[in-house]
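Peer 1: got a sequence here, can you model it:
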Amino acid sequence: MTTQDIVQKLWNLCDVLRDDGINYSDYVTELVLLLFIKMEHESTESGVLHKHKLPDYARWGEFTRRSGMDLLLYYKEALLKLSQSTDPLIAAIYADAQTSLKEPRHLEQLVKSLDGIDWFSAERDGLGDLYEGLLEKNASETKSGAGQYFTPRPLIDTIIQVIQPQAGETVQDPAAGTGGFLIAADRAIKERTDNLYDLTERERQFQRNHAFIGMELVTSTRRLALMNCLLHGMEGDDQGVVHLGNTLASAGSSLPRSDVMLSNPPFGTAKGGGGPTRDDLTFATSNKQLAFLQHIVRHLKDGGRAAVVLPDNVLFEAGVGADVRRDLMDKCRLHTILRLPTGIFYAQGVKTNVLFFEKVSQAATRSTKEVWVYDMRANAPKFGKRTPLTNAHFADFVAAYGTDPNGKAERQDQGEQGRFRRFSREWIASERGDSLDIAWLKDDSAEDAADLPEPAVLAREAVAELNAAVAELEAILAELGEVAE
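Peer 2: From the prediction side, this is the model:
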């Protein structure tokens, strides 16, 4: 049984819960509360973890030896105790955790199904990878809407491959989601260091506890990220690798400056005036991506490097948008833009790019001399379930990017018929008015009106925006409460 087989089997367990009225998205939340306990047991039994992180009452054996109402009541009590744990990390993972299951037989069947899975291949491939597979499965379901928190793994792998995070560097994602960028960076470093065994004990401790930091606004998403990190052997500080907070509020100001910044900030504009409340950003804006980009530039160490996924509007928006781009090209050497295909995120109509840049200094000017643009969008396949995005689709870009993580390897301009071209800073200013939305290939696959997203997709996007607005308002209220105290 492969990891993918186990993921599918876990996913099929959703059918068990349908009678309790639990949908796909709720199912993942329901499953991970129990699955983390099981995986922690498996990790300890196999020697991946040296000791149990969970207290005695939350050990897997306590659930397998119970049945019926006794099991359901015990499970509810265990979740409550875990949410009140004196261990801040356990308390964070199980914050506000409660089961939606009402039928004891459904919980019992879920426990028996998890207990009956052959975990040998999961241990071989990594329990963390299995867990990530489950998150990916959830994001790919059209009815879940979870894709807003999920960056496609082939894209993450490609960014990690060219950025090349190293042991000893600090890596930050200020919009961490389920932790995909941080996990991938950790995995790459472990592959180069024989699972950290090439490092000294002090260096290993740094990698486990201090190398990675993220911030996430949504409590349930942060729960997934914390579990994801722990199952990959990433512990972080007493708040875990991913902290709970609003990067665009005061919490973001306290994030450290980092060597590497990797992020896919949330799309959209803050609604109802609930924009960024930080006073350390140079340009005031309600556009979340422009605010996140300013945070990333500000919190990137001099000489540090970044890769950020951003929608097209950041490349061409006038006014503050142009100011932020000029500021970016002054303080940083923006060396590469990757124009991504449409349809690789759950919001099918969103057009995105990856900006790769190196920080020169906060006081620098005219740091960007030239920008290379790789157009992966024009005449690209329509990606989706029938044509999934894979690492192979990025092979030509990786080759064109070169082996230097800061894009300093020798490159070749492929001309008007090619996908990779060089544009001088002077040309961008004089011919484009500092717009970075640069395209030259005729796109025969351009979407027409018939290719607009389905109404259900548009509705999910609206719901996601509303949820984000509510979360921002709650964060503002929480801050006001702190001030009142």
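
Peer 1: going by C-alpha atoms from here, please, whenever you check contacts or count neighbours.
Peer 2: Noted.

Peer 1: so where do the strands sit in this structure?
Peer 2: If DSSP state E is used as the criterion, the strands of the chain fall at 171-173, 212-216, 242-244, 258-263, 300-311, 332-339, 352-359, 370-375, 420-424.

Peer 1: the structure of the following sequence is requested for comparison with the preceding one:
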Amino acid sequence: MSEQVTKEQINSVLWQAADTFRGKIDSSIYKDYILTMLFLKYMSDANKEHLEEYKKKYNGDEKRIQRALSRERFVLEDDVTFDYLYSKRNDPKIGEIINKALEKLEDENTGKLRGVFRNIDFNSESVLGKAKERNSMLRSVLEDFNKLTLKPSVVGREDVIGDSYQYMIERFASDAGKKGGEFFTPTMVSELLARLVQPEENDRIYDPTCGSGSLLIKVANQVPSKKVQIYGQERNGQTHALAIMNMYLHDIDDARLEWGDTLSNPLHLKDDKLMKFQRIVANPPFSLDKWAMGFAGETSADNKFKMDASLDPYRRFEWGVPPSSKGDYAFVQHMLYSLDEGGKMATILPHGVLFRGSSEGKIRKQILDMNLLDAVIGLPEGLFYGTGIPACIMVFQKNRTREDVLFIDASGEDNYEKGKNQNKLRDQDIQKIVDTYENYVTIEKYSYVATKDEIKENDYNLNIPRYVDTFEEEEPVDMAEVKQNINNIKSELQGIENKLQEYLKELGL
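Peer 2: Down below sits the predicted model:
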């Protein structure tokens, strides 16, 4: 048995490989190169180990060895393996060689890896620079990865590589600031959403803006047997590729992840209607501007385009068309229309959705009148990459038996850990939110169960402070003490002034 490789060792080599690009390329771009290389190294090492096992098992019988290899998760010819690319690391056309290998790898595994590598170019002058600099960077990355052994017998637990992949995505998201939030939801927030929706065995779980897929994996992990079916859609091609690799590295081989704009072109359909899911989670882009441009067709160049409910063949906007500059309720309505009877969904949104008027107010009223909203949870500020604004989670459920709505204000300083660049939810903070939600109770200065009538009286405004009073009374001011402090300060000042006069006298001024 080889010596085990730890997650820390893998992470260290990965971060070292990332150093090759740092300072030259934006981390929101170079992450694709590092994570693709990690995936290729993992596939190559696993295949290499299995080939050694089959050679022993079948006493070198080539026919039986090849038959066994063809049943592996991935088919890898010699000229697409990491070892082959490493042997070519000094070739002046190394970028081209890597591209060809990835293209061939896709073609050989078209059912599983179709389109995974199409959006990444290892020979790109515009991203990686001119030939000399580009070749030197690629050689350095191949040399760094060559230090890693990712054979299953050496790595041990299957999820070690998945954890490292996740670790890198989170590091890149943190590095990339605003752009980081586009492909990654902070781990603890994903954990909270996953616990709130409580998935069950055989559920179909869906994320319409799935980013790198980490949120979906968190939800799947809530089911001990992992017997769930995962669906997602992502608009950004590179991020979609990351999500597919992420699934395989977490041993989820049957995830159905589509590439495209969920609002104008939803791709999870059944009999030309939106597919229904038992659990839905999402962290859509906050207040997405021009969210409806995909519906514009030929008129897209015409700035006068105005979205109309009739343009959507799936009739998702009949409760109201969200403002063109704020797509929040477009995603909410898409999710509600995709939610199965009795299904539950939780989504992260900016606080504006709770109280903004016009068409958003109309949509909100409709959702409340249909008794679909189960809870509103206010989160601490500074949890998300690239934005300091506090967000909330809205939990929805179809066929609710109760008519109340639970409000939780988890934004107080006792409910999170302050970080230098980013605040964090601790385990106890998540547990407190989940327990309060499951028990559905009013807790002074933390949560409040509001009746339908109270919400109506508030004109369907869901702003959390209207329901949860977190006001702390300040201790009464002791005026005698204040007066004494002022007198003390005055006499101190007098003393300093006298000293100053003495010094000036000594200096003859």
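
Peer 1: for residue 275 of structure 1, which of the strands of structure 1 is the nearest?
Peer 2: strand 212-216 (16.3 Å; C-alpha to C-alpha).

Peer 1: that closest one maps to which residues in structure 2?
Peer 2: Using TM-score structural alignment, strand 212-216 of structure 1 lines up with residues 230-234 of structure 2.

Peer 1: which outside residues touch the matching stretch?
Peer 2: 204-211, 213, 216, 220, 240, 254-262, 266-268 (C-alpha atoms under 8 Å, 6 or more residues apart in numbering).

Peer 1: among those residues, which are located in helices?
Peer 2: In this view, the contacts of stretch 230-234 of structure 2 that belong to helices under DSSP state H are 216, 220, 240.

Peer 1: correct me, but the last one touches residue 214?
Peer 2: No: the criterion here is C-alpha atoms under 8 Å, and residue 240 of structure 2 misses it with residue 214 at 11.6 Å.

Peer 1: residue 327 of structure 1 corresponds to which position in structure 2?
Peer 2: For residue 327 of structure 1, the aligned position in structure 2 is residue 366, judged by TM-score structural alignment.

Peer 1: and for residue 423 of structure 1?
Peer 2: The alignment partner of residue 423 of structure 1 in structure 2, by TM-score structural alignment, is residue 450.

Peer 1: how close does that match get to residue 372 of structure 2?
Peer 2: Distance of residue 450 of structure 2 to residue 372 of structure 2, given as C-alpha to C-alpha, to the nearest Å: 14 Å.

Peer 1: hang on, the earlier thing: can you tell me how far the match of residue 423 of structure 1 is from residue 355 of structure 2?
Peer 2: Counting by C-alpha to C-alpha, the gap from residue 450 of structure 2 to residue 355 of structure 2 is 16 Å.

Peer 1: equivalent analysis for residue 268 of structure 2, please.
Peer 2: From residue 268 of structure 2 over to residue 355 of structure 2 (counting by C-alpha to C-alpha), the distance is 31 Å.

Peer 1: helices along the stretch 101-250 of structure 1, start to end?
Peer 2: All helices of the stretch 101-250 of structure 1, identified by DSSP state H, counting those that start in this stretch, fall at 104-115, 120-125, 127-140, 153-163, 180-192, 201-209, 219-231, 250-253.
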